[in-house]
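A.B. asks: when you get a sec, could you give me coordinates for this:
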Amino acid sequence: MGDYFLLEILSGIVGWMYFVLWSLTFYPQASLNWSKKSVAGFSIDFAILNVSGYMFYSLFNWGGYIYSGLGTGIVQTNDLFFSVHGLLLASAHLSQVFIYKRGHQKHFKRWSLITLAILWGCVSLVFLLEGIILQYHPSHSFLGISKIPIDLNTLRMAGYGKAVITFLKYCPQIYLNWRRKSTEGYSIMNVLCDFSGGVLSLFQLVIDMIFNGLTKGEWSLLGSNTSAFNFIKFLLGIITIIFNIIFIIQHYLLYPSKRNDPLTLELISSTDRRMVK
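C.D. replies: Next comes the predicted model:
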């Protein structure tokens, strides 16, 4: 048991390290927006998607932590704090969108608003369906009823919503960087912390699976209420790593000379004014 205890301690250390790194990703961008009194270079669609994403993730984590065995997999304390902290800071980013100058970004893109409407509609529909079945079949546990596949209960749907948003929210920023041929206005420190946090998040997930397998003999990955594998956390880690690699390539390889050159910045500013919504 001594070796197993060390695994548990290591999981906690890695988990809080990822919490710190992923939490730090919010501050450079907020500081950059504040110092410039502008969100030019920062995708406003990223901002609005991120708020709903962390609402979904908070629901997934807190629901899975309180009602264990509902298909969420292992939810650690650091996961809980990160989701709430992320929601607060994502909301701060969104508030900056309404306060500061936006450059060429006058309005939220229609696709991002439609995406949010669809995701919220799906989660709400499953929630209502579970509530209706609970009313007529009280023996079924709320948020984990057997009449609905575990992959389609409210918590898992919220988790899928977060994964979809995590995938989509990076796309406008990648496109914006490509269109402007610059990463000016988007904090590279954000990217580096985000990438490192994604790696550590996956590392904690692996440690938790090994610990659970050694102590409980449970090695199941998917498909059961009792599976310790947090599939949503796995998806988020993979998506985060892939997209941040793209950002790193854009920043250091594709547009390295365009970050601080005065003439380039003036051209970027002119491009911002000309670009259509």
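
A.B. asks: only C-alpha atoms for contact and neighbour calcs from this point on.
C.D. replies: OK.

A.B. asks: now do stretch 15-35: distance from first to last residue.
C.D. replies: Using Cα to Cα, to the nearest Å, the end-to-end distance of stretch 15-35 comes to 31 Å.

A.B. asks: again, but for stretch 251-261
C.D. replies: Span of stretch 251-261 from end to end, Cα to Cα: 14 Å.

A.B. asks: need the residues that contact that stretch.
C.D. replies: Residues outside stretch 251-261 that contact it (Cα atoms under 8 Å, 6 or more residues apart in numbering) are Lys181, Ser182, Thr183, Glu184, Ile188, Gln250, Thr264, Leu265.

A.B. asks: I'd assumed Gln204 was in contact with Ser11.
C.D. replies: Yes - using Cα atoms under 8 Å, Ser11 is in contact with Gln204, at 5.3 Å.

A.B. asks: of the two, who's got more company?
C.D. replies: Gln204 (25 against 22; other Cα atoms under 10 Å).

A.B. asks: what packs against the host helix or strand of the more buried one?
C.D. replies: Assigned by DSSP states H and E, Gln204 belongs to helix 188-216. Contact here means 3 or more Cα pairs under 8 Å, 6 or more residues apart in numbering; DSSP states H and E; on that basis helix 188-216 packs against helix 2-24, helix 26-36, helix 231-249.

A.B. asks: nearest to Pro138, out of those?
C.D. replies: Pro138 lies closest to helix 231-249 among the helices and strands packed on helix 188-216, at 28.5 Å (Cα to Cα).

A.B. asks: what residues does the following helix or strand past the closest one touch?
C.D. replies: Going down the chain from helix 231-249, the next helix or strand is helix 262-274, by DSSP H and E. With contact meaning Cα under 8 Å, 6+ apart, helix 262-274 is reached by Ala40, Gly103, His104, Arg180, Ser182, Glu184, Lys258, Arg259.

A.B. asks: would you do the same for the sequence below? I want to compare the two.
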Amino acid sequence: MAVPESELVLFAKAISRVLGWIYFLAWSGSFYPQPILNWRRKATLGLAIDFPTINVLGFVCYTVSTAAFIYSPTIQSQYAYRHPDAPETTVRFNDFLFAAHGAVLCIIIYSQFWPAIWGFKVGSRQKASLPVLGIIWGSIFGTLIVILLVKIKGKDGGYDPSGWAWIDVIYALGYVKLLTVVIKYMPQAWVNFKRKSTKGWSIVPMLLDLIGGVFSIAQLVIDSSLQADWSGITGNPVKFGLGNISIIFDIIFILQHYVLYRHPAKDIEEEEWANERERLLREGIY
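C.D. replies: Have a look, this model is predicted:
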């Protein structure tokens, strides 16, 4: 006996909600090992400050972006205009909650590099690198340019979606988030490669990150299929890109930890690791 379509739709929506909260818990949980480790050691040695620095920018942008899609009638109407076959955005509340939670945790981790706040031991060379600072300020400048274009060239003050509109600013913030995701993973992958070891670095956040990425993409696919239009994926490029980029780098990290450098050629002490990362920081690799 065939199951009525309405029941199938309800079941698919329920699965979507479950997947969304699983990815939220997995990705959110991946934030905690590092600040807890810093707190236990009363030090930030071994962690590149570039990672939390660029993460703060990324998650603040992602928080604003998801909040706009969920709570702004203007952005929702402009999205519907540009995606007439699937007028309902695929951004969900768990996306916003993950972004807001991530922003708070990133700010906390970044604050741990300030001895006046936490009293932790911070390396003298643990400072944000010029390339990362350039990316941060370049992203801010680029977003301001989009805002100016909306103000100057936008129709009806940017409220007419047929031209430059406020939704383009929201998309710009989302692309900044994607850029930070690509950049933030590279230093750790490079350090593992240079050391031919993953000792002193936890694989747990990456495993949680992989689970989150898979379930995030799965939720997006289900939500788009429910709308019978795959433009729901292209209409939410940040979530789609965030999940795929995370999965790619997580696979790289898993291969490094469990296959390539499972038996490192030499035992690298933590202080030597810290010195190596500080050297890479000076050379601008971070």
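
A.B. asks: could you get me the TM-score between them?
C.D. replies: Superposed pair, TM-score by TM-score structural alignment, normalised by the length of structure 1: 0.84. Supporting alignment: 259 aligned residues with a Cα RMSD of 2.5 Å.

A.B. asks: isn't Phe249 of structure 2 up against Ile183?
C.D. replies: No - applying Cα under 8 Å as the test, Phe249 of structure 2 and Ile183 come out as separate, 10.9 Å apart.

A.B. asks: ok, these two, which is more surrounded?
C.D. replies: When Phe249 of structure 2 and Ile183 are compared for neighbours, Phe249 comes out ahead with 19 against 16, by other Cα under 10 Å.

A.B. asks: give the equivalent position in structure 1 for Gln256 of structure 2.
C.D. replies: In structure 1, the residue matched to Gln256 of structure 2 (TM-score structural alignment) is Gln250.

A.B. asks: now swap in Asp156 of structure 2 and tell me
C.D. replies: That one, Asp156 of structure 2, aligns with His137 by TM-score structural alignment.

A.B. asks: list the contacts of that match.
C.D. replies: By Cα under 8 Å, 6+ apart, the contact list for His137 of structure 1 is empty.

A.B. asks: neighbours around the spatially closest residue to Ala67 of structure 2 that is not a sequence neighbour, how many?
C.D. replies: Distances taken as Cα to Cα, 6 or more residues apart in numbering put Phe96 closest to Ala67 of structure 2, at 6.0 Å, once the chain neighbours are dropped. Neighbours of Phe96 of structure 2 under the rule other Cα under 10 Å: 21.

A.B. asks: relative to Ile70 of structure 2, how far out is Phe96 of structure 2?
C.D. replies: Separation of Phe96 of structure 2 from Ile70 of structure 2 (Cα to Cα) stands at 8 Å.

A.B. asks: now do the contacts for Gln173 of structure 1.
C.D. replies: For Gln173 of structure 1, the contacting residues are Phe42, Ser43, Phe46, by Cα under 8 Å, 6+ apart.

A.B. asks: would TSV of these with neighbour count, distance to Phe19 of structure 1 and secondary structure be doable?
C.D. replies: What follows is these, written out as TSV (neighbours: other Cα atoms under 10 Å; distance: Cα to Cα, whole Å; DSSP: H, G, I helix; E, B strand; the rest coil):
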residue	neighbour count	distance to Phe19 of structure 1	secondary structure
Phe42	26	23	coil
Ser43	24	24	coil
Phe46	22	21	helix
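
A.B. asks: tell me which of those persist in structure 2.
C.D. replies: Counting by both residues aligned by TM-score structural alignment, their matches' Cα atoms under 8 Å, none of those remains in contact in structure 2.

A.B. asks: now, among these, which is nearest to Lys216 of structure 1?
C.D. replies: Among the contacts of Gln173 of structure 1, and counting by Cα to Cα, the member closest to Lys216 of structure 1 is Phe46, at 40.5 Å.

A.B. asks: not counting sequence-adjacent ones, nearest residue to the alignment partner in structure 2 of that closest one?
C.D. replies: Using TM-score structural alignment, the equivalent of Phe46 of structure 1 in structure 2 is Phe51. Using Cα to Cα, 6+ apart and skipping residues adjacent in sequence, the residue nearest Phe51 of structure 2 is Lys184, 5.4 Å away.

A.B. asks: longest helix in structure 2, by residue count?
C.D. replies: In structure 2, assigned by DSSP state H, the helix with the most residues is helix 166-195.

A.B. asks: distance of Val150 of structure 2 from Ser16 of structure 2?
C.D. replies: Val150 of structure 2 is 35 Å from Ser16 of structure 2, where distance means Cα to Cα.

A.B. asks: now Ile268 of structure 2
C.D. replies: As judged by Cα to Cα, Ile268 of structure 2 and Ser16 of structure 2 stand 44 Å apart.

A.B. asks: read off where stretch 168-180 of structure 2 ends up in structure 1.
C.D. replies: Stretch 168-180 of structure 2 corresponds to residues 153-165 in structure 1, going by TM-score structural alignment.

A.B. asks: can you name the residues in contact with the matching stretch?
C.D. replies: Contact partners of stretch 153-165 of structure 1, identified using Cα under 8 Å, 6+ apart, comprise 49-50, 52-54, 56-57, 59-60, 63-64, 70-72, 119, 122-124, 126-127, 130, 143-145, 150-151, 232, 235-236.

A.B. asks: what subset of the residues you listed is buried?
C.D. replies: 49-50, 52-54, 56-57, 59-60, 63-64, 70-72, 119, 122-123, 126-127, 130, 143-145, 150-151, 232, 235-236 (16 or more other Cα atoms under 10 Å).

A.B. asks: now, which of those residues lie within helices?
C.D. replies: Per DSSP H, helices hold the following members of these: 49-50, 52-54, 56-57, 59-60, 63-64, 119, 122-123, 126-127, 130, 232, 235-236.

A.B. asks: hmm, back to that, need the max-distance pair from the contacts of stretch 251-261 of structure 1.
C.D. replies: Once Cα to Cα is applied, the contacts of stretch 251-261 of structure 1 give Ile188 and Thr264 as the farthest pair, at 18.1 Å.

A.B. asks: ranking by neighbours, what's the top pick from the contacts of stretch 251-261 of structure 1?
C.D. replies: Within those, most neighbours by other Cα under 10 Å means Thr183, with 25 neighbours.

A.B. asks: show me what contacts it?
C.D. replies: Gly41, Asn177, Gln250, His251, Tyr255, Lys258, Arg259.

A.B. asks: that one pairs with which position in structure 2?
C.D. replies: Correspondence of Thr183 of structure 1 to structure 2, assessed by TM-score structural alignment: Thr198.

A.B. asks: how much space between its match and Glu269 of structure 2?
C.D. replies: Counting by Cα to Cα, the gap from Thr198 of structure 2 to Glu269 of structure 2 is 11 Å.
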